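Undergrad: One predicted model, sequence on top.
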Amino acid sequence: MVIETYNLTKWYGNKIGCQNICLSVSEGQVFGFLGHNGAGKSTLVKMLVGLIYPSAGEATIFRKPLGNPETKKMIGFLPENFRYHDWLTGYELLHFHGALYHISSREREKRIREVLDLLGLTGHEHHKIKTYSKGMQQRLGLAGALLPDPDLLILDEPTSAMDPLGRKEIRDLILGLKSRGKTIFLNSHLLSEMEMVCDHVALIKKGTMIAQGSIHSLLGQICEVEMQVAGLNQGIFQAISGMGCAYRQENGHLIVTVKTKEQIPYLVESVVGNGGKLYQLQMRHNSLEELFLELMGDGGKNLADNSSTSRERNI
């Protein structure tokens, strides 16, 4: 595993940053970490990169404890709220970062040219950073994170200041890094972007993990079925409720929320067996945004309250 945490916890006095965080990130994985502002995402990231110390729990990166000097050389980091020396040029900033990583002068020059090309900044490297747009500054931050050719890239809101074209370019960059075996730990509030690049995601609410798993399995846990049914009656509604499924009528169709796909054949039996005529059935595909809204509402509270382990919900 590239990242493993065991009940990792951070308190700020009597205020919780995050608590009992247990997660595993495999090599070559794009792992998304989701939550509202203030939920504890950046607190976890700061502990992983050594900016703050945990109050309790343990964590390893590349199977070594947090803060290991050799491990730090293998990590590239883009913080959410970065501020650069705006009197420097982009080239000078990257040169400075390369020196901090102890990259040799010859290799540093080579890597600076490579990351400038990769991030579309060639031709702007000798301009003062204060003249850069927010999107260009974000690209420069990514260039700095990529400079040491890290095996683990930790990105906190990497596309927040970019336009749609810039977000697509960064999405393609992330997928390209994944194809090279790099591991990316990603914080973002742009859920559609996360859905397109992440293999696994974890959701945090008020400092506590409430769900984690593969995109496929997580999106499969909330499933809506749309049916065109003639002869709807109270017996059908009672049978659906007896399965533990919520239902509603929408534009003349019956919409049923099932817990798993395995419930669908029994749903059909409930409709037909109680006198309904089923003319059409189709599944509605859920998005990561829908999952997020569902779990961060009352559903997320219930998941956390019903948990009996520190890994509140693993899929």
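TA: Here it is on my side, so go on.
Undergrad: From here on, just use CA atoms for contacts and neighbour counts.
TA: OK.
Undergrad: Doesn't residue 174 belong to a helix?
TA: Yes - with DSSP: H, G, I helix; E, B strand; the rest coil as the criterion, residue 174 is assigned to a helix.
Undergrad: Run through the residues that contact it.
TA: Applying Cα atoms under 8 Å, 6 or more residues apart in numbering, we find residue 174 in contact with 184, 197.
Undergrad: again, 10 Å this time
TA: 30, 153, 168, 182, 183, 184, 186, 197, 198 (Cα atoms under 10 Å, 6 or more residues apart in numbering).
Undergrad: Next step: those restricted to strands.
TA: Secondary structure defined by DSSP state E assigns 30, 153, 183, 184, 186 of those to strands.
Undergrad: Going by neighbour count, list what's buried in stretch 48-60.
TA: In terms of neighbour count (16 or more other Cα atoms under 10 Å), stretch 48-60 has its buried residues at 48, 49, 53, 54, 58, 59, 60.
Undergrad: put this beside the first:
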Amino acid sequence: MQPAATTAEPGRQSPLPALAVEGLSKSFRTGFWLNRVVSPLRGCTLEVFAGETFGLLGPNGAGKTTLLKVLLGIVRPSAGKATLLGQPLGDAAVKARLGYLPENPYFYEYLTGEETLRFVGELFGLSGGVLAGRISGLLDRVGLSREAARRPLRKYSKGMLQRIGLAQALINDPQLVFLDEPMSGLDPAGRRQIREIILQLRAEGKTVFFNSHILTDVEVLCDRIGLLVQGALVSCGSLGELLGTEQTYSAEVAGASIAQLSHLLSHSEQCGERVRGRLKVPVAQFTAQLPPQAVLIDLKLERRSLEEFFQAKVAEHQGRVLDT
């Protein structure tokens, strides 16, 4: 497989994937006698196209970080194969075109922020005015002041470490960026800034692959989404493809209890003297079967949310795959 010859328009799929995974698995032995096999990744297959932002969702322990580590060559796969930018895993030339922010980055704590970026930049062969300009631009981009950049990292907060981590991931102007929980430890203003950076990367034609637990960020940022449960990719597609065009109605009813409406409404909640919930039945049937004393206050057309999709899929697939 050869790399795509041109960069796709932001948000548009290139004919060839920037990342292709086929049947990727990872198992290892654990326990005192190493007599138990754990499989954090099971036959994962997916494609991420050049220029798109791809979000990988999953509960804790689903295998999201393991997948990133396998793709980056930190961990060897037990089975399957993958390519990055058209080349097999481990290709040195490809690694120079990658950026990576771990979930819990570790830095030399006695280096300053600026020294850290200079150190990483020099590892990529940058020097002189090019490196100085890159460092200055990235500090502005991630929202770290020059005063903060001159302080040692041992004096940084979790949010500041996350910012310098993102800056080092971009120091080589990568073509493919991996971000593991990039919003971790950030306040709302910091999260907004990181979202803007990811959108800028997308506008520049970069490919961004990131893990996240924050569903609202995924909805805003991602062209496509994958859902990993117990090491297996159970869903993958755009929001429209995953959530579908199926529409439901929510209703607000006065004069009746949740118990009286249980056959008509799901996800019900009591709000003072009113009950709110989602219709289980068609609208005509709902209005016809309301208790005589009930008054319909509000009826709204809605679409299934990403959170509901996530919870339903996780509940559906958890327990299906057992450790071997």
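TA: Received it, and whenever you're ready, just let me know what you need. Keep in mind the model is a prediction, meaning the values are calculated, not measured.
Undergrad: picking that back up, ok, of the ones in strands among the contacts of residue 174 of the first structure, which come out buried?
TA: 30, 153, 183, 184, 186.
Undergrad: In CSV: the residues you listed, plus distance to residue 24 of the first structure.
TA: Shown next, in CSV, are those (distance: Cα to Cα, whole Å):
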residue, distance to residue 24 of the first structure
30, 12
153, 15
183, 12
184, 12
186, 14
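Undergrad: Which of those residues sits closest to residue 202 of the first structure?
TA: Checking those against residue 202 of the first structure by Cα to Cα gives residue 186 as the nearest, at 10.4 Å.
Undergrad: what about the helices in the stretch 1-150 of the first structure?
TA: Taking DSSP state H, counting those that start in this stretch as the criterion, the stretch 1-150 of the first structure contains helices spanning 41-49, 69-72, 90-100, 105-118, 134-146.
Undergrad: Map residue 140 of the second structure onto the first structure.
TA: Residue 140 of the second structure is assigned residue 117 in the first structure as its aligned equivalent, the criterion being TM-score structural alignment.
Undergrad: Now do the contacts for that match.
TA: Listed by Cα under 10 Å, 6+ apart, the contact set of residue 117 of the first structure reads 111, 123, 143.
Undergrad: got it, and residue 287 of the first structure?
TA: By Cα under 10 Å, 6+ apart, the contact list for residue 287 of the first structure reads 191, 192, 195, 215, 218, 219, 220, 222.
Undergrad: and what of residue 140 of the first structure?
TA: Residue 140 of the first structure neighbours (Cα under 10 Å, 6+ apart): 78, 84, 90-91, 93-94, 115-116, 119-121, 125, 129, 132, 134, 146.
Undergrad: Can you find the partner of it in the second structure?
TA: Aligned counterpart of residue 140 of the first structure in the second structure: residue 164 (TM-score structural alignment).
Undergrad: Now do the contacts for whichever residue in the second structure pairs up with residue 164 of the first structure.
TA: By TM-score structural alignment, residue 164 of the first structure lines up with residue 188 in the second structure. Under the criterion of Cα under 10 Å, 6+ apart, the neighbours of residue 188 of the second structure are residue 194.
Undergrad: Residue 35 of the first structure and residue 209 touch, don't they?
TA: Yes - counting by Cα atoms under 10 Å, a contact exists between residue 35 of the first structure and residue 209, whose distance comes to 9.3 Å.
Undergrad: before we move on, the earlier item: tell me which of the helices of the stretch 1-150 of the first structure sits most buried.
TA: Mean neighbour count (mean count of other Cα atoms under 10 Å) peaks for helix 134-146 among these, with a mean of 23.
Undergrad: The first structure: which residue goes with residue 300 of the second structure?
TA: Checking with TM-score structural alignment, residue 300 of the second structure has residue 282 as its match.
Undergrad: Let me fix that, I meant to ask about residue 151 of the second structure.
TA: Structural alignment places residue 151 of the second structure opposite residue 127 in the first structure (criterion: TM-score structural alignment).
Undergrad: One more: residue 226 of the second structure?
TA: Looking across to the first structure (by TM-score structural alignment), residue 226 of the second structure lines up with residue 202.
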